[in-house]
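# Predicted model and sequence below, questions to follow.
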Amino acid sequence: MANREALRDLQSRLAGRLQAARSEGVTVAAWLAVQAGGRDYLLPLSQAGEIFPWTGVQPVPYTQPWFLGIANLRGTLAGVVDLAQMLGHGEGRSEQALAEASLLAFNPSLEVNAALLVDRLQGLRAADAFVHNEAAPPRSPTFFGPVHIDSAGRRWQELQLQRLSQTTKFLSIRA
């Protein structure tokens, strides 16, 4: 229960900061920063939806290991995808790790009833938070955007959720 309240507080603070930034003409964040499987990702805010605490997921038989099942997110059934496992660098999680994880729904405008399991929310990032950009690594998936590097040298891989939702791999959950 405390996790849900903390998550609601985070969402309220983020929404308040975005609204204040818009009204003051300040640079508005472009990405939601998350961590999955020990790696850092940037998800476009325009493609990200609501954030939920980990909730029970109903497993679906005969699906890919990265497809965790179906969850009821505010009355909407959504397929839950373990982002790290789908990208090939995740491992199974303990109940404690799952309790600390979050589900990030896709923006309703994408018309995809799905959510990504991420290990940790890292906050919002604007373009001015990065000192350098590089092209996506060679042979990376089509939904990989540029790599953004912050002043500490930390590398953030941008993921285009709209492109991800249209890939054959994402749409083919059958094992």
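It's in.

# okay, CA-based contacts and neighbour counts for the rest of this
Noted.

# show me the contacts for the residue nearest to residue 57 when sequence neighbours are not counted.
Spatially, and ignoring its direct neighbours in sequence, residue 57 is nearest to residue 71 (4.8 Å; Cα to Cα, 6 or more residues apart in numbering). Residues near residue 71 by Cα atoms under 8 Å, 6 or more residues apart in numbering: 55, 56, 57, 58, 77, 78, 79, 80.

# What subset of those is buried?
Among those, the ones that count as buried by 16 or more other Cα atoms under 10 Å are 78, 79, 80.

# show me where this protein has strands.
Applying DSSP state E to the chain gives strands spanning 31-36, 39-44, 48-53, 67-73, 76-82, 102-106, 114-118, 120-125, 130-134, 144-150, 155-159.

# Please identify the buried residues of the fourth one?
So that's strand 67-73. Residues 67, 68, 69, 70, 71, 73 are the ones in strand 67-73 that count as buried (16+ other Cα under 10 Å).

# which residues sit against stretch 133-149?
Counting by Cα under 8 Å, 6+ apart, 130-132, 155-164 sit against stretch 133-149.

# circling back to that earlier point, in the buried residues of strand 67-73, find the pair that's most separated.
The largest separation in these, counting by Cα to Cα, is between 67 and 73 at 16.1 Å.

# what about versus this one:
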Amino acid sequence: MANKQALREFQSRLAERLQSARTSGVAASWLAVEAGNSRLLFPLSHAGEIFSWTDVQRVPYVQPWFMGVANLRGGLFAVVDLASFVQDAAAKPRSENDLAQCRLVALNPVLEANCALLVDRLLGLRTTDAFTSSVPPDASAPAYFGHAYTDLEGRRWQELNLQILSQHQAFLGVGV
């Protein structure tokens, strides 16, 4: 029970910081998440509301990374397993307990895509001060990949442009 309360408090603080960052425009640049074994950065202007895991209605004849649709605050959202999509791999099987620890990050409504991305963990907000170096994406990288950053501990972070992702042909092609 204490873990649930601590998680709720963390989510509440994170939501407050996200709102503060959006209104002040200077505090943070990215929402940091973990999806599979990847550390990813979402520009704050592209990220929307964060939801706890909820039941997802499965859909037949779709790509393995397309989990289905979910009702999030009365809206119908497509749910994408981000790790599976980005790593171009089969979705890893998750137990209900594992899914309960995951979060759904909705795309910002200005992107006009009712989509939520399944991430394994929220890692907070990051500014450019958190990183020691950056490199532009490889020529062979997907169009939605932004710069790759290295943090103070030497870990690699990949920026994802969610606006480009939401319009990318592979992302839109959920049918098999």
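Ah, there it is. Everything numeric here is computed off the predicted structure, so don't read it as measured data.

# hmm, back to that, distance to residue 5 of the first structure added to the contacts of stretch 133-149 of the first structure, as CSV?
Formatted as CSV, these follow (distance: Cα to Cα, whole Å):
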residue, distance to residue 5 of the first structure
130, 31
131, 35
132, 36
155, 31
156, 28
157, 29
158, 29
159, 28
160, 29
161, 27
162, 29
163, 32
164, 30
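
# What count of nearby residues applies to residue 127 of the first structure?
Look at residue 127 of the first structure: counted by other Cα atoms under 10 Å, it has 15 neighbours.

# That one contacts residue 30, correct?
Yes. With contact defined as Cα atoms under 8 Å, residue 127 of the first structure counts as touching residue 30 (6.8 Å).

# Most tightly packed of the strands of the first structure?
With neighbours defined as mean count of other Cα atoms under 10 Å, the strands of the first structure peak in mean count at strand 114-118, which reaches a mean of 25.

# check contacts around residue 132 of the second structure.
Listed by Cα under 8 Å, 6+ apart, the contact set of residue 132 of the second structure reads 149, 150, 151, 152.

# Over in the first structure, tell me which residue corresponds to it.
Here residue 132 of the second structure is matched to residue 131 in the first structure, going by TM-score structural alignment.

# Leaving out the residues flanking it, which one is nearest to residue 3 of the first structure?
Distance criterion Cα to Cα, 6+ apart; nearest residue to residue 3 of the first structure, sequence neighbours excluded, is residue 53 at 6.8 Å.

# Just give the number of residues close to the spatially closest residue to residue 164 of the second structure that is not a sequence neighbour.
Leaving aside its chain neighbours, residue 164 of the second structure sits nearest to residue 144 (5.2 Å; criterion: Cα to Cα, 6+ apart). Look at residue 144 of the second structure: counted by other Cα under 10 Å, it has 18 neighbours.

# longest single helix anywhere in the first structure?
Taking DSSP state H as the criterion, the first structure has its longest helix at helix 2-24.

# which helices and strands does that one pack with?
strand 48-53 (3 or more Cα pairs under 8 Å, 6 or more residues apart in numbering; DSSP states H and E).

# mean shift of the strand it packs on relative to the second structure?
Compared with the second structure after fitting, strand 48-53 of the first structure deviates on average by 0.4 Å (mean Cα distance after the TM-score superposition for the first structure).

# got the angle for that strand vs strand 114-118?
Taking axes from the mean of the first three to the mean of the last three Cα atoms, to 10 degrees, one finds that strand 48-53 of the first structure is oriented at 60 degrees with respect to strand 114-118.

# So which elements touch strand 48-53 of the first structure?
Contacts defined by 3+ Cα pairs under 8 Å, 6+ apart place strand 48-53 of the first structure against helix 2-24, strand 102-106.

# for the contacts of residue 71 of the first structure, which one is nearest residue 49 of the first structure?
After measuring these against residue 49 of the first structure - Cα to Cα - the closest member comes out as residue 78, at 12.1 Å.

# What lines up with the closest one in the second structure?
Match for residue 78 of the first structure (TM-score structural alignment): residue 77.

# Surely that match touches residue 67?
No. Counting by Cα under 8 Å, residue 77 of the second structure stays clear of residue 67, with 10.7 Å between them.

# which residues touch the residue of the first structure most remote from its centre?
Using Cα atoms, centre = their mean, the residue of the first structure lying farthest from its centre is residue 24. It sits 27.5 Å away. Not one residue lies near residue 24 of the first structure by Cα under 8 Å, 6+ apart.

# make it 10 Å
Residue 24 of the first structure makes contacts with residue 18, as judged by Cα atoms under 10 Å, 6 or more residues apart in numbering.

# same check, this time on residue 33 of the first structure
By Cα under 10 Å, 6+ apart, residue 33 of the first structure lies in contact with 40-45, 120-126, 156-158.

# Tell me which of the helices and strands packed on strand 48-53 of the first structure sits nearest to residue 63 of the first structure.
Short answer: strand 102-106, nearest of those by Cα to Cα, at 19.0 Å.
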